[in-house]
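S.K.: Provided below for reference: sequence and predicted model.
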Amino acid sequence: MTGFTRRNFLGTLAAAPLMTGMAGLPVTAWAQTTNLKISHQFPGGTINEGDFRDRLVRVFAQQVSERTKGALKFEIYPGSSLMKTNAQFSAMRKGALDMSLVPLNYAGGEVPETNIGLMPGLVTSYQQGASWKNAEVGKELARILGEKGIVVVSWIWQAGGVASRGKPIVDPADAKGMKVRGGSREMDLILKEAGAAVVTLPSNEIYAAMQTGAMDAAMTSSTSFMSFRLEEVAKALTTGRDKAYWYMFEPLMMSKAVFEKLPKDQQAVIMAVGADMEQFAMKAAQADDVAVAQVYQKAGAKVVDLNAEVVKKWQDIARNTAWKDFAARNANCAKLLSLAEKTL
């Protein structure tokens, strides 16, 4: 290559957009590496230690980077350090955020259909939750999310329980008169029916609310009960380790606008690694359901489990309140609920 031609080449390269983030930037012939940002609300750790959702994201990033020989690289932002928790879903829709692992129902105010991700009594085991991905309900949910600009990369479910400052909430009657965080419109509906006052906030704000007494009890996942150190402010825990009346859908998602700008082979790697992460997530979530009971017992809290009879009581309330309310929101919601009931 002559000096003149080389200078022209370098000048062209310098003028080309660099691929430092996917949002809004075209792929150029010169781009070697694409850097993607992954945001989540959970405490940060390492690839081997800490909240499994943070670990999952780190393993995912490492494996995708390896399989694409460094063509895809990732920056991970735990603890809502990149943006506020409730802004993540909307940012992905607009292509302003590449990826996030976030409870789907947090988008309920924006996309009502997403509230099916925390619908009490609709998913009652990990195996049933896992079956959604390839069932009609999962395909319909993926279609709706696709229309809203979201790609589901990993289907992740977590059992939920209740931590309380005072007495444990086991039976619906136990919630009467208590200030409780449900976590979704639908959870709030069953709590109101049980006589509780509802408190609305993301899981990373539960500790402060319970510490000050602004809230008596909170529903969240086993992992969050530990990651946010709620055993320091709770005196009782109702676990989801044997049976639970609610499971949270907490997927790893990607902006469709960003996903579609990637070459097909890179898209395929992202989806393949995302699928691989689902078994890791189920095992980790089930392990946390057991571990959380040990953490709370060690802290001196009263730990109780649910039985089938109690689960049915909550499910009956949900069927007559939350399920009806959700189905009445729009035609998509009604269809999703009907398809989900087929998996029960």
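M.R.: Arrived safely.
S.K.: Every contact and neighbour count from this point should use C-alpha atoms.
M.R.: OK.
S.K.: distance of residue 336 from residue 158?
M.R.: 20 Å (Cα to Cα, to the nearest Å).
S.K.: Just the helices from the chain, written as ranges.
M.R.: Counting by DSSP state H, the chain has helices at residues 3-15, 52-67, 88-94, 126-131, 136-147, 185-193, 206-212, 222-227, 256-259, 264-298, 308-320, 322-327, 331-341.
S.K.: quick one: buried residues of the last one?
M.R.: What that stands for is helix 331-341. Residues of helix 331-341 classed as buried under the neighbour-count rule (16 or more other Cα atoms under 10 Å) are 332-334, 336-337, 339-340.
S.K.: packing partners for it?
M.R.: helix 136-147, helix 322-327 (3 or more Cα pairs under 8 Å, 6 or more residues apart in numbering; DSSP states H and E).
S.K.: in the protein, which residue is closest to the centre?
M.R.: residue 250 (2.2 Å; Cα atoms, centre = their mean).
S.K.: contacting residues around residue 215?
M.R.: Residues counted as contacts of residue 215 (Cα atoms under 8 Å, 6 or more residues apart in numbering) are 178-181, 199, 209.
S.K.: Out of those residues, list just those in strands.
M.R.: 179-181, 199 (DSSP state E).
S.K.: try this one side by side with the last:
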Amino acid sequence: MKRTKLTITLGSLTSFFLLFSLMVSGAWAGLVNLRISTQMPPNHHTVKALEIFKQEVEKNAAGRIKVSIHPAGQLFKGRDLPMAVGSGAVEMGDMVTPYLSGIFPEFELLDGPFMVDSRPLAENIFSGEIGEMLNKRIESLGMKVIFGHPYGYFSMYGNNKKVIKLPSDMEGMKIRAVGETQVLKAKAMGATPQTIPGSEQYMAYKRGVVDVGQSGPSSFVSRKLYEVFKYGTVVRDDLMIFWCNINSKVWKKLSDADKKIILEAGKKAAAYDWEATEKKENEANDFLPTKMNVYFPNAQELQEWKRAFAPVNKQLAENTGKRGLALYNAILKVRKEMGLK
């Protein structure tokens, strides 16, 4: 009798755990895991924007979607991200324009001097026909663009010799330049370009590897570059953009409701990052003059910078063929329509 009861009890427990296992495995089978890979450090405002995205998606998906953020290149390095996301090696990636220009050379024009240099212009470009054209190129890699958001502005120039007011003031100097656009800018000013990775800037400047350091104003603050330069000149000729993309196959498997949740979360993340970027830039404007002699070119001087850099954009367009010329002319058209010189 006791043995019969024990057998029944064990059988009941076995059935229960089997049923429970099936229920759990079924639930987890329906769970969508979205890993987001980014090159930026955890405390950077672009990563904070991804955290907003994560919170919004998980809150509104009611347990159907789990988002995890992997900063500082933990999963993939920046330039590997387009192929990693496109192949499905990772579900999502946050990639700045230069990572894409290695595959699509015409994207280099988006970082050309005074091509995309303000929030209103960027929002106009990326939400219109140009944005559609760029999105199709990205989609050809097996990715869908969820949202775009700002990294910040280039350029600020630091040196220890004199106040730089015009591009010609850097003639004959050696300047940090990373990528084709910055190399062409250096040559347009009569300067000699020298490649220095972002993480190596501080020590390179301290040792005097170059005469002029080049980065963004917010990077001069975060990397404490003001400690190694006496003079700084803020030009802000380029607004760099991040593209948060998802693997196309992953996207197609999502329900229409979840797609809507993800796109809405992207809008909120982008809105946060635009405000955060403007705040960082304003803070840099206030902080840097307390640490170094900072010069902001006036309107007339900025026209000189634009004239000096104009050949750079033409060269970039010619170097990237028909697509580059089409993008170049399209951006100039939008600038003209907005009354931007």
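M.R.: Arrived safely. Model, not experiment: these values are computed from the prediction.
S.K.: Aligned against structure 1, show me the partner of residue 232 of structure 2.
M.R.: Aligning on TM-score structural alignment places residue 232 of structure 2 opposite residue 237 in structure 1.
S.K.: my read: that match touches residue 164, true?
M.R.: Yes - counting by Cα atoms under 8 Å, residue 237 of structure 1 sits close enough to residue 164 to count as a contact (6.3 Å).
S.K.: The two: who's more crowded?
M.R.: A count of neighbours by other Cα atoms under 10 Å puts residue 237 above the other of residue 237 of structure 1 and residue 164, at 32 against 26.
S.K.: What separation do you get for that one and residue 321 of structure 1?
M.R.: 25 Å.
S.K.: Over to residue 87 of structure 1?
M.R.: 28 Å.
S.K.: quick one: which of these two has more around it?
M.R.: residue 321 (17 against 13).
S.K.: What does that one correspond to in structure 2?
M.R.: Match for residue 321 of structure 1 (TM-score structural alignment): residue 312.
S.K.: so that match touches residue 183, yeah?
M.R.: No - between residue 312 of structure 2 and residue 183 there is no contact under Cα under 8 Å: 9.5 Å.
S.K.: Tell me the counterpart of residue 209 of structure 1 in structure 2.
M.R.: Aligning on TM-score structural alignment places residue 209 of structure 1 opposite residue 204 in structure 2.
S.K.: now residue 75 of structure 1
M.R.: Match for residue 75 of structure 1 (TM-score structural alignment): residue 68.
S.K.: how about that match, what does it touch?
M.R.: Residue 68 of structure 2 neighbours (Cα under 8 Å, 6+ apart): 33-36, 54.
S.K.: Check these against residue 115 of structure 2 and report the nearest one.
M.R.: Nearest to residue 115 of structure 2 among the contacts of residue 68 of structure 2, counting by Cα to Cα, is residue 36 at 29.0 Å.
S.K.: what number of residues lie near the closest one?
M.R.: With other Cα under 10 Å as criterion, residue 36 of structure 2 counts 23.
S.K.: Alignment lookup: the residue nearest to the centre of structure 1 to structure 2.
M.R.: For residue 250 of structure 1, the residue aligned by TM-score structural alignment is residue 242.
S.K.: again, but for residue 285 of structure 1
M.R.: By TM-score structural alignment, residue 285 of structure 1 lines up with residue 277.
S.K.: now residue 337 of structure 1
M.R.: Using TM-score structural alignment, residue 337 of structure 1 pairs with residue 328 in structure 2.
S.K.: Over to residue 117 of structure 1?
M.R.: In structure 2, residue 117 of structure 1 lands on residue 110 (TM-score structural alignment).
S.K.: wait, doesn't that match sit right on residue 100?
M.R.: No - assessed by Cα under 8 Å, residue 110 of structure 2 is found out of contact with residue 100, at 10.7 Å.
S.K.: what residues are shared contacts of these two?
M.R.: With Cα under 8 Å, 6+ apart applied, the contact sets of residue 110 of structure 2 and residue 100 do not overlap.
S.K.: Give the closest residue to residue 93 of structure 1 in space, chain neighbours not counted.
M.R.: Nearest residue to residue 93 of structure 1, sequence neighbours excluded (Cα to Cα, 6 or more residues apart in numbering): residue 149, at 4.8 Å.
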